[in-house]
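Enquirer: Got a predicted model here, sequence first, then my questions.
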Amino acid sequence: MTATADAEAAANELTPLADYLGSVLRRLRPLPPLDLDLTQAYGNVLAEHVTSPHPVPAFDQAAIDGYAARWEDIAAAGRSGSHPAFGMHEGRVPDPRPVRLNVVGDLGAASWRPVRLTPGACFSVAAGSPLPMGADVVVPVPWTDQGMAAVEIYQAPKRGYGLRRAGEELPAGSVLARAGSYVSPALVAVFAASGIGHVVVRPSPRVVVVATGDELVEVGRASQPGQVVDANSHALTAAAVEAGALAYRLGICDDDPEGLRALLEDQTLRADLLITTGGTGTGPGDMVRRILSRRDVGRTGPVTFTDVALYPGTALGFGTVGAEEVPIICLPGDPGAALVGFEVLARPAIQLLAGAEPVFRPSVRAHLLETVSSPAGLREFRPAHVAERRGGGYTVQPLAGGPYTLSGMAEANGLLVLGERVTSAAAGSTVDVLLLDRRR
């Protein structure tokens, strides 16, 4: 049997990634909803539809500074000529024929007494002020002589210009946002303007991250033989925050069975999701898999470890911990594989717990700029840089992958996805790319 055939035979024994993700995500449920004050709701996901109890605007109002009038009183303004303010041909005698109205009062945004227009009169109004009854137009200040007791209007805008009617933007009873939507700053403003002070949301998941391994040392020094700097717990904590979680980094846990069990048991009181990194393989030092996969570990376990058709990093673990059955995800120890594992498994889990829809990142089809090869039988997620093309569409430039995935991830704004049957993708072909939420 050839090396290629051996690789394909081994890959056939792996669980397809789509099947594995489906089996994990089906076991998770969104966190119970909370009723939160509007000022605390930003960044959370709505647990139910939100409808407007009041119209926006709440009343007829001026949209600009000017003079609120009846259109029939100003319709003739400027019909026989042009005022110099609006331009005229050199040498032409101006004949603007302005309309003159009495200014019977001033209205500001804080005005509250109802007033009514009479023929031949107008009100000076500020943007946001209530509209006088009978007014159906606001004349901009530059279109007038800016008079105080009386005003001359040189040009008549169209009927309805310069004003906003009650409910024009959002009628009462309209759906402001649907369940599964993120509460953004703009949405907070819409809720507040509609008179909503509380919303029902899913809480941000509390995620605890721990790195495992006797070889790990804290950051701040270079690795020595027998030592590896813990990059994973820092990176995964940041990734969990970016995914919308309240994340806590516990740091390093040695390969001590009792210590690991006690640590995980203790964290079930503060976590909605536990994430470990390292020890998911079948080697002599892979303690996490050996400890958590046992069925005699009491309330801590068991966790099922699965060899998934995923590259980089095939070994993933999922189960529950403690009496509260807190979900736990076990990711590989290689930093690049851990970040990819987070993207394909942990991040969707966080999104599901938060009640977000959809749980997966958006993807696009992109024009591949460089030929790449991929392991047979594995679904590869390779760091890439995605760019929009002039005239529409996207291009994707592959970045460092395989054993160099970590450095590639630092530059990437997307993940190039190569399916299990793809061993080579030619430059010029069209491929799938997951879009990472990076500010570039």
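Expert: Happy to help now that I have it.
Enquirer: C-alpha from now on. contacts and neighbour counts both.
Expert: Fine.
Enquirer: From P203, how far out is L273?
Expert: From L273 over to P203 the distance is 13 Å, taken as C-alpha to C-alpha, to the nearest Å.
Enquirer: Next: A262.
Expert: The separation that A262 has from P203, given C-alpha to C-alpha, amounts to 26 Å.
Enquirer: In addition, the following structure is provided for comparison:
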Amino acid sequence: MSTAANRTAGPDRLWTVDEHLEDILATVRPLEPIELQLLDAQGCVLVEDITVPVSLPPFDNSSMDGYAVRVTDVAGASEEFPAVLTVIGDVAAGQAEPLHVGPGETARIMTGAPLPPGAEAVVPVEWTDGGLGGGPVTGMRARSQTPESAGGHVHVYRSAEARAHVRAKGSDVKAGDRALDAGTVLGPPQIALLAAIGRGTVRVRPRPRVVVMSTGSELVQPDEQLGDGQIYDSNSFALTAAARDAGAIAYRVGAVADDAEILRSAIDDQLVRADLLVTTGGVSVGAYDVVKEALSSVADEDEEGAGIDFRKLAMQPGKPQGFGSIGPDHIPLLALPGNPVSSYVSFELFVRPAIRALMGLDDVHRPTIRATLTTDKALTSPKGRRQFLRGTYTDGEVTPVGGAGSHLVAALALADALIVVPEDVESVEPGTEVQVVLLG
């Protein structure tokens, strides 16, 4: 439930960015853990420490195609005086009953195959004649060798130290070692490790399901013909992509017309598949700002704290915002302004941290750094507002792109950072060190 009810609220109150974010993060709770198959757990956060049940690799094995030998049998071997060994058979990966290598013997061995009893090292096939005579195997000849049958001989032209070209049992991880810590986000390398130690399922917090919905009768879907006064719906695409980038499973709902009943019905329909709802548009004070009209009176009479609170924030862009919960399960809802830049900046500041909090991550924020402002003229900022300007960051320097207008989508597409101008600063001179939020 939103903690807004515990604050001094009201239509004229100006919230700070930090207060609004604090309210969101105090409300959003991590999703309950579930057991998932490995591939279904990609992108999810572990809720348990993973201990290795079996050493990896589980046995000594060869890192090369070659011959498993005893060190004494190849001591002093050279091209002039090769060691001649009897080939007793082949050892392939997955072979259940390895051969035993005795004095004067060797076994042809494949990469990953277990080192047979009696053998102490592996000599690569390139150090031998491959059992064919005529000097060391090289080039195309090395790649064309066929498996050696038992009873033949191989000439070895170099000596080998004990354990040469042998991967030791447990050299990666040992049984009982900690493989992964709780809180780890599972990417491809982590899933590979889990599979390698025999884990088929894992307990995680699932990726949150985020439904993104844009509003406005003027919105047309891409590939459709624009009419008079119409624009293409870019916000729902941008925010859906941003939600996926944040780690969510995101669903985009086509633009909803400026009708409060239709919007409320559309939201109700989406509650069944949402852990978080995001709307864009219709949160200001205009006659057709239907999100406020549809949701400002929403309340669950049986549950304290339900409902949506619409606020003014001391920020630019993104002054109008809405936040609360909706439906019998109190699904969090963030209502963002409709201008494209306002919508995207609001997502980065408020929605992305909410998604990361639902995932159970400790660090929910984008990284922030200090950088030197490079620009031809001073930046201006409205007094009492925290301004977020788009910029490009390179090697400790940040350069503004576009202007302060909240409709400048082309400039937004070039930006990889947000330049933060504090509330008490009205002008920033070139060369000044500023706070920067990195978006990439």
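Expert: Thanks, I have the structure now. This is a predicted model, so every value here is computed, not measured.
Enquirer: Any idea what the TM-score comes out to?
Expert: Structural agreement between the overlaid chains, expressed as a TM-score with TM-score structural alignment, normalised by the length of structure 1, amounts to 0.83; 404 aligned residues with a C-alpha RMSD of 2.6 Å.
Enquirer: What's D334 of structure 1 aligned with over in structure 2?
Expert: Under the alignment defined by TM-score structural alignment, D334 of structure 1 is paired with N339 of structure 2.
Enquirer: R158 of structure 2 versus its match, what's the distance?
Expert: Distance of N339 of structure 2 to R158 of structure 2, given as C-alpha to C-alpha: 73 Å.
Enquirer: and if you look at V341 of structure 2?
Expert: Taking C-alpha to C-alpha, one finds V341 of structure 2 at 68 Å from R158 of structure 2.
Enquirer: These two: who's more crowded?
Expert: V341 (27 against 20; other C-alpha atoms under 10 Å).
Enquirer: Tell me if L187 of structure 1 really is in a helix.
Expert: Yes. According to DSSP: H, G, I helix; E, B strand; the rest coil, the state of L187 of structure 1 is that of a helix.
Enquirer: Mind listing what's buried along stretch 370-390 of structure 1?
Expert: For stretch 370-390 of structure 1, the neighbour count (16 or more other C-alpha atoms under 10 Å) marks 374-386 as buried.
Enquirer: Compare A262 and P203 of structure 1 (neighbour count), which wins?
Expert: Regarding A262 of structure 1 and P203, a neighbour count based on other C-alpha under 10 Å identifies P203 as having more, with 25 against 11.
Enquirer: What residue in structure 2 is paired with the more buried one?
Expert: With the correspondence set by TM-score structural alignment, P203 of structure 1 lines up against P206 in structure 2.
Enquirer: ok, so what distance separates the residue nearest to that match when sequence neighbours are not counted from S427 of structure 2?
Expert: Of all residues beyond its chain neighbours, the one nearest P206 of structure 2 is C44 (5.6 Å), with distances taken as C-alpha to C-alpha, 6 or more residues apart in numbering. Taken as C-alpha to C-alpha, the spacing of C44 of structure 2 relative to S427 of structure 2 amounts to 43 Å.
Enquirer: The two: which has the busier surroundings?
Expert: Using other C-alpha under 10 Å, the more surrounded residue of C44 of structure 2 and S427 is C44, with 26 against 13.
Enquirer: who's in contact with that one?
Expert: Contact criterion C-alpha atoms under 8 Å, 6 or more residues apart in numbering gives V185, L186, V204, R205, P206, R207, G247, M359 as the residues in contact with C44 of structure 2.
Enquirer: Okay, it and P332 of structure 2: tell me how far apart.
Expert: C44 of structure 2 sits 20 Å away from P332 of structure 2, taking C-alpha to C-alpha as the criterion.
Enquirer: before we move on, the earlier item: isn't the match of D334 of structure 1 up against G405?
Expert: No. At 9.3 Å, N339 of structure 2 does not count as touching G405 under the criterion of C-alpha atoms under 8 Å.
Enquirer: Among the two, which residue is more densely surrounded?
Expert: Higher neighbour count among N339 of structure 2 and G405: N339, with 19 against 15, using other C-alpha under 10 Å.
Enquirer: Leaving out chain neighbours, which residue sits closest to the residue mapped onto V188 of structure 1 from structure 2?
Expert: Aligned against structure 2 by TM-score structural alignment, V188 of structure 1 finds its counterpart in I191. Leaving out its chain neighbours, the residue that sits closest to I191 of structure 2 by C-alpha to C-alpha, 6+ apart is L38, at 6.4 Å.
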